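Q: no letters, just coordinates:
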């Protein structure tokens, strides 16, 4: 199970970093179309959304009394349905500051290292009690990591769309 989770982390974040690295620095903060975030804002948002996992697993956990992966597929199906537009929670909204592409990639690499470490050193079947996912409640470490990768995949898709718009 741990090897599968780590492979998913490497693949998902590797592809995300590859897409972010395709942008020229001059394109990172360009709004590609009305109502869109910039590539820098998307990368900042996903960085905020994926950070904090080491702190979360260090918090309260308990033995899970259901299948450790029961909520993984429903969350994945929801987040990878690109016809649905989500409203970001305030705590992971991006800012309107200037974004340095290299800093964004360094931040994503750091998160990848942290998540790989979490997957390696923890019992992935434990339930995380310090965070509840709206409509899903508490998640196991496995489900949270899987959700995070679906979130990364969703925004990789968004970044590919932004890139195509800026580089016709």
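A: Structure received. These figures come from a predicted structure and were not determined experimentally.
Q: can we go C-alpha only for contacts and neighbour counts from here?
A: Will do.
Q: ok, now how distant is residue 91 from residue 50?
A: Between residue 91 and residue 50 the computed distance is 12 Å (C-alpha to C-alpha, to the nearest Å).
Q: among those two, which residue is more densely surrounded?
A: Applying other C-alpha atoms under 10 Å to residue 91 and residue 50 shows that residue 50 carries more neighbours, namely 21 against 9.
Q: if you tally nearby residues, what's the number for the spatially closest residue to the more buried one that is not a sequence neighbour?
A: Spatial nearest neighbour of residue 50, excluding adjacent residues (C-alpha to C-alpha, 6 or more residues apart in numbering): residue 148 at 6.3 Å. Neighbouring residues of residue 148 were enumerated by other C-alpha under 10 Å; the total is 24.
Q: shouldn't residue 148 be in contact with residue 51?
A: No. Counting by C-alpha atoms under 8 Å, residue 148 sits too far from residue 51 to count as a contact (9.7 Å).
Q: which other helices and strands contact the helix or strand harbouring the residue nearest to residue 50?
A: Using DSSP states H and E, residue 148 maps to helix 141-166. The contact analysis (3 or more C-alpha pairs under 8 Å, 6 or more residues apart in numbering; DSSP states H and E) places helix 141-166 against helix 2-22, helix 39-50, helix 72-79.
Q: second structure follows, compare the two:
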């Protein structure tokens, strides 16, 4: 990852990660718009999540990230971006499967597309504001990231971004599958 940071006051997020945040949120909103209403709460295959459940999982995750980023921190005795590349590798390995944390498992119900989109947009804006205005060098006191431990605010921002991108990738694949199966 490039170490150059944005030179504006309040900005200490490495520039490529800031760009990734905006890009990922824009892609998320585009994929939501591309999901047909009839497909929003439709299972792509048995044992999987509907597009709506993926989005609810992501909403819960982003809300957790906002809460973590607004939580208490301590001084970081290492490079604040030490684990960003590892986090990126974990979430962008699209062949790997990871179980969702129990608190991030979406309810098995039908969701309203407009409401869920609006909630995701709102929590995304909160995340953007935090990463642009807070000092991201402090280590968050909780929670621990499985396999790594305590992360800095910068690293939790990376978790939020790359996790969101992982679901954008999955949702694009689901939309493509729905489109292909409709044409068969």
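A: Cool, got the structure. Computed from a predicted model, the values in this text were never measured in an experiment.
Q: what's the TM-score for these two chains?
A: TM-score for the superposed pair, counting by TM-score structural alignment, normalised by the length of the first structure: 0.94. Supporting figures: 168 aligned residues with a C-alpha RMSD of 1.3 Å.
Q: buried deepest among the helices and strands packed on helix 141-166 of the first structure, which one?
A: Of all those, helix 39-50 has the most neighbours on average by mean count of other C-alpha atoms under 10 Å, namely a mean of 23.
Q: so it aligns onto which residues of the second structure?
A: Using TM-score structural alignment, the residues of the second structure aligned to helix 39-50 of the first structure are 51-62.
Q: any idea how far residue 136 of the first structure is from residue 33 of the first structure?
A: Using C-alpha to C-alpha, residue 136 of the first structure is found at 33 Å from residue 33 of the first structure.
Q: residue 39 of the first structure now?
A: 11 Å.
Q: same check, this time on residue 50 of the first structure
A: As judged by C-alpha to C-alpha, residue 50 of the first structure and residue 33 of the first structure stand 26 Å apart.
Q: touching stretch 55-73 of the first structure from outside, list them.
A: Under the contact criterion C-alpha atoms under 8 Å, 6 or more residues apart in numbering, stretch 55-73 of the first structure has outside partners 118, 122, 124-131, 136, 139-144, 146-147.
Q: contacting residues around the residue nearest the centre of the first structure?
A: Geometric centre of the first structure, nearest residue: residue 152, 3.7 Å, by C-alpha atoms, centre = their mean. Taking C-alpha under 8 Å, 6+ apart as the criterion, residue 152 of the first structure is in contact with 12-13, 16, 46.
Q: now those residues as JSON lines including distance to residue 110 of the first structure?
A: JSON lines is the format used below for those (distance: C-alpha to C-alpha, whole Å):
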{"residue": "12", "distance to residue 110 of the first structure": "14"}
{"residue": "13", "distance to residue 110 of the first structure": "11"}
{"residue": "16", "distance to residue 110 of the first structure": "13"}
{"residue": "46", "distance to residue 110 of the first structure": "13"}
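Q: for those residues, which one is nearest residue 167 of the first structure?
A: Of all the contacts of residue 152 of the first structure, residue 16 has the smallest distance to residue 167 of the first structure: 17.6 Å, by C-alpha to C-alpha.
Q: how much space between the equivalent of the closest one over in the second structure and residue 166 of the second structure?
A: Matched by TM-score structural alignment, residue 16 of the first structure corresponds to residue 28 in the second structure. Distance of residue 28 of the second structure to residue 166 of the second structure, computed by C-alpha to C-alpha: 10 Å.
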